[in-house]
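Participant: Structural data only, the sequence is not supplied:
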């Protein structure tokens, strides 16, 4: 009985459409192992040099940026369901094409297209959740989404190594099969969630993205999310370099990453109870301060135990930040532009994955262990800025709710 009551509290009475989307995400993430081994596949099976493999993986990343923006636009124009279906079935087709292609030029081209297709679904997925989940339950919905994503990634990481030893072709084909299965589930059970009122004016072609980029309150929030993403990106870019400098090997780094994933899978469902009664700006400020504390301890770390303790601290910070980040993003987006707002928000993560190693590598080489004090200072700065920006965000959310409750009216000023 206690377990059932705990799950009912964690799930929060979410609608059936949400659970179909959630299940699709979990299936897709568990089966999403091809990209994890893309560089190894290129060198081991297609005879690519490390430099060429890096270029192909880079093409995938460039495609991801374009796909995120395209997905945002299509989410608002086509609708959530249509964009999700197009993204999933196109992803499956490009995975198969990538697996059977032998010409490296074709492989690079399909890698670029795979990046486009695979990231198109992100804005549509989140916009659909916002559409169907009442505002008071979105914190739980996004918390469960974050949990499912990490659970699926953990499963994919475990399966990918075994499948790669068996067959790289099988790796790609099974990934494609799981993507098709998700697409079929969406086609079968997920209705179109974008509803347009008869009097609603759809933004003119090209004006929608300009509206997003003129929204100062939202862009400040995106900038603060980028600071947080820069912190967390240290974990898979600069942390392994620092561990290597301290004489620790890949298996030690594997333990550090496994600890973070395990903590999220085990503990994320308990986060709503901790944060629901508090203002989101304060939760995010605490989250970034906790992450800063974790990274600051690396300034004196030289053994595995120190790295594990630091990882436990920064993972707690990231767990606290995930639900309010997604919830604020959903609240700041006008209904007719939800897809575009999601797209701009999601761009912070590929930007961080580029900036973190580019800047962090130079910083680590120049400042040594003091690099982690700089990272901690960025976290503390972000915490303070969240507290400063919180009131403006709350006023904007209140304005948007008033407009929505009134059935239209003047858009809140940027």
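Facilitator: Everything's here; your move. Keep in mind it's a predicted model, so treat the numbers as computed, not measured.
Participant: only C-alpha atoms for contact and neighbour calcs from this point on.
Facilitator: Noted.
Participant: so which helix or strand takes in residue 390?
Facilitator: helix 371-405 (DSSP states H and E).
Participant: Show me what the helix or strand where residue 114 lies is packed against.
Facilitator: Using DSSP H and E, residue 114 falls within helix 104-132. The contact analysis (3 or more C-alpha pairs under 8 Å, 6 or more residues apart in numbering; DSSP states H and E) places helix 104-132 against helix 16-30, helix 50-77, helix 80-100, helix 338-346.
Participant: Now the shortest one: buried residues?
Facilitator: For helix 338-346, the buried set under the neighbour-count rule, 16 or more other C-alpha atoms under 10 Å, comprises 338, 339, 340, 341, 342, 343, 344, 345, 346.
Participant: Can you name the next helix or strand after that helix?
Facilitator: helix 348-367.
Participant: Okay, angle between that following helix and helix 371-405 too, please.
Facilitator: Angle of helix 348-367 versus helix 371-405, following axes from the mean of the first three to the mean of the last three C-alpha atoms, to 10 degrees, is 160 degrees.
Participant: other SSEs contacting helix 348-367?
Facilitator: helix 50-77, helix 216-237, helix 371-405.
Participant: what does it contact?
Facilitator: Identification of contacts with helix 348-367 by C-alpha atoms under 8 Å, 6 or more residues apart in numbering yields 61, 64-65, 222-223, 225-226, 229-231, 233-234, 237-238, 242, 370-371.
Participant: for stretch 189-207, which positions count as buried?
Facilitator: Neighbour count says stretch 189-207 has 190, 193, 194 buried, by 16+ other C-alpha under 10 Å.
Participant: Stretch 345-360 too?
Facilitator: Neighbour-count burial for stretch 345-360 flags 345, 346, 347, 348, 349, 350, 352, 353, 355, 356, 357, 360 (criterion: 16+ other C-alpha under 10 Å).
Participant: Pretty sure the third one sits against residue 65.
Facilitator: Yes: applying C-alpha atoms under 8 Å as the test, residue 347 and residue 65 come out as touching, 6.7 Å apart.
Participant: Would you mind listing the residues touching both of these two?
Facilitator: With C-alpha under 8 Å, 6+ apart as the test, residue 347 and residue 65 reach no residue in common.
Participant: Check it against this one:
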């Protein structure tokens, strides 16, 4: 009892440091995300619904999944542009209303063409939320707190998904239509919360207010020509292709290895459980550490965590070990990468930048299941999981090179400031003027924003 009482102030301090200091509007966004994901039944059970309830083939279910991903890819770009042009809130509310309507309709439609078309619309509207949400967080939260904010948002997503997956099977026994309607209802509630509680956060472009507020408009072409940013997007695509195997080729390989459906549920459920348990303590551990180092570690843990699957054989325990390793990589990567993308994005074009970043996940959703299935079928599991390890290593090496380039750019900027001060104020003491840029130069995790 005394130990518990002594620990209480410490726990309170840890809680304050973890969740304190963030704007109230962020917490309303967090609540809306949690409510939305608590009812996110359809995406998780869509393939099972098509094959068991409707009696369609596995290949047709794969086609529907690909069309869902195609809709998500289109939305990533379109919604990012809309978030910058008409605002974050109207884009997000429209996306949520469209998701609610199309999800409800999907529960009623029949026929392969109709189901495929509506699934495309669900993917389109569902992913249209992502650029707006990410931009709102970047608008609301100061740069030094963004990784923490993205981490908490990621935590809410996984709490919601974990709980929804746990109860969805029980709800489905009453009929799959109930799943579709509850999913639509939770999304509608999310839209209402956003409309009432979250103001428009898009920065106003005021003449003379600085480069982020004024200056020429930033179009999609400018985003795609941003070399450092597109390199980050490309590296994330490699990692996203690996993550997509968790819901496609991994269950197929486990089934072929003799793992029962009950064992599979426990193994894959470990992913959500570990995220919920580890996200907050790992977020605190990540504070003050090199962003480049965290991204390198996350890529290696993800790639070779999946690579360990090749050694699992028919052991559910080894499959679980593999899941545990790549889950740690996922926990490290998600908030760190989102913080990097927010820093690389000019304020007046955050929607476009977040949309292009989201495109990497959408393309992985579109390409990952098909490519992974072909490799597994024709080359075998050893090649597939080995390729995951290689992809993770390539992504890690890419972040090594980006970190070096960032440090070189920071050093060049520091040298330029020293030269400018020496020329304009030759008799002044120059050390104070150099202190701030020099501090930036030794923080490679902050440098990519200026690269």
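Facilitator: Everything's here; your move. Small disclaimer: the values here were computed from a predicted structure and weren't measured.
Participant: quick one, the helix or strand hosting residue 296 of structure 1 and helix 216-237 angle?
Facilitator: Per DSSP H and E: residue 296 of structure 1 is located in helix 280-296. Angle of helix 280-296 of structure 1 versus helix 216-237, following the same axes, to 10 degrees, is 30 degrees.
Participant: so stretch 250-257 of structure 2 aligns onto which residues of structure 1?
Facilitator: Aligned using TM-score structural alignment, stretch 250-257 of structure 2 spans residues 239-246 in structure 1.
Participant: list the contacts for the residue lying closest to residue 342 of structure 2 once chain neighbours are set aside?
Facilitator: With C-alpha to C-alpha, 6 or more residues apart in numbering as the criterion, residue 342 of structure 2 has its nearest non-adjacent residue at 6.0 Å, and that residue is residue 138. Shown in contact with residue 138 of structure 2 (C-alpha under 8 Å, 6+ apart): 146, 342, 350.
Participant: Can you add distance to residue 423 of structure 2 and give those back as CSV?
Facilitator: Converted to CSV, the contacts of residue 138 of structure 2 look like this (distance: C-alpha to C-alpha, whole Å):
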residue, distance to residue 423 of structure 2
146, 37
342, 35
350, 37
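Participant: Which of the residues you listed are retained in structure 1?
Facilitator: Retained in structure 1 (both residues aligned by TM-score structural alignment, their matches' C-alpha atoms under 8 Å) from those: 146, 342.
Participant: which one of the buried residues of stretch 189-207 of structure 1 sits closest to residue 97 of structure 1?
Facilitator: residue 190 (27.6 Å; C-alpha to C-alpha).
Participant: any idea what the closest one aligns with in structure 2?
Facilitator: Structural correspondence for residue 190 of structure 1 with respect to structure 2 (TM-score structural alignment): residue 198.
Participant: Its match contacts residue 87, doesn't it?
Facilitator: No: Residue 198 of structure 2 is beyond contact range of residue 87, at 12.0 Å (criterion: C-alpha under 8 Å).
Participant: Put together TSV for the buried residues of helix 338-346 of structure 1, with distance to residue 375 of structure 1 on each row.
Facilitator: Shown next, in TSV, are the buried residues of helix 338-346 of structure 1 (distance: C-alpha to C-alpha, whole Å):
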residue	distance to residue 375 of structure 1
338	32
339	32
340	30
341	28
342	27
343	26
344	24
345	22
346	22
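Participant: If we only consider these, which is nearest to residue 39 of structure 1?
Facilitator: The closest of the buried residues of helix 338-346 of structure 1, once distances to residue 39 of structure 1 are taken by C-alpha to C-alpha, is residue 346, at 23.7 Å.
Participant: got a list of what that closest one touches?
Facilitator: Counted by C-alpha under 8 Å, 6+ apart, residue 346 of structure 1 has contacts 68, 122, 123.
Participant: top of those residues by neighbour count?
Facilitator: The most crowded member of the contacts of residue 346 of structure 1, judged by other C-alpha atoms under 10 Å, is residue 123 (31 neighbours).
Participant: how about it, what's its match in structure 2?
Facilitator: In structure 2, the residue matched to residue 123 of structure 1 (TM-score structural alignment) is residue 131.
Participant: ok, and what's touching the helix holding residue 296 of structure 1?
Facilitator: Contacts of helix 280-296 of structure 1 (C-alpha under 8 Å, 6+ apart): 228, 231, 275, 309-321, 324-325, 328, 372-373, 375-380, 382-384, 386-387, 389-390.
Participant: Mind giving me the ChimeraX command for buried ones among those?
Facilitator: Command for ChimeraX that selects the buried part of the contacts of helix 280-296 of structure 1, burial taken from 16+ other C-alpha under 10 Å:
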select :228,231,275,309,310,311,312,313,314,315,316,317,318,319,320,321,324,325,328,372,373,375,376,377,378,379,380,382,383,384,386,387,390
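Participant: Quick check: the corresponding residue of structure 1 for residue 68 of structure 2 vs residue 270 of structure 1, distance?
Facilitator: Using TM-score structural alignment, the equivalent of residue 68 of structure 2 in structure 1 is residue 60. Noted for residue 60 of structure 1: a distance of 35 Å to residue 270 of structure 1, by C-alpha to C-alpha, to the nearest Å.
Participant: the more surrounded of those two?
Facilitator: residue 60 (23 against 17).
Participant: ok, now how distant is the more buried one from residue 36 of structure 1?
Facilitator: 12 Å.
Participant: Check residue 145 of structure 1 too.
Facilitator: Separation of residue 145 of structure 1 from residue 36 of structure 1 (C-alpha to C-alpha): 21 Å.
Participant: These two: which has the busier surroundings?
Facilitator: residue 145 (24 against 14).
Participant: Cool, thanks, signing off.
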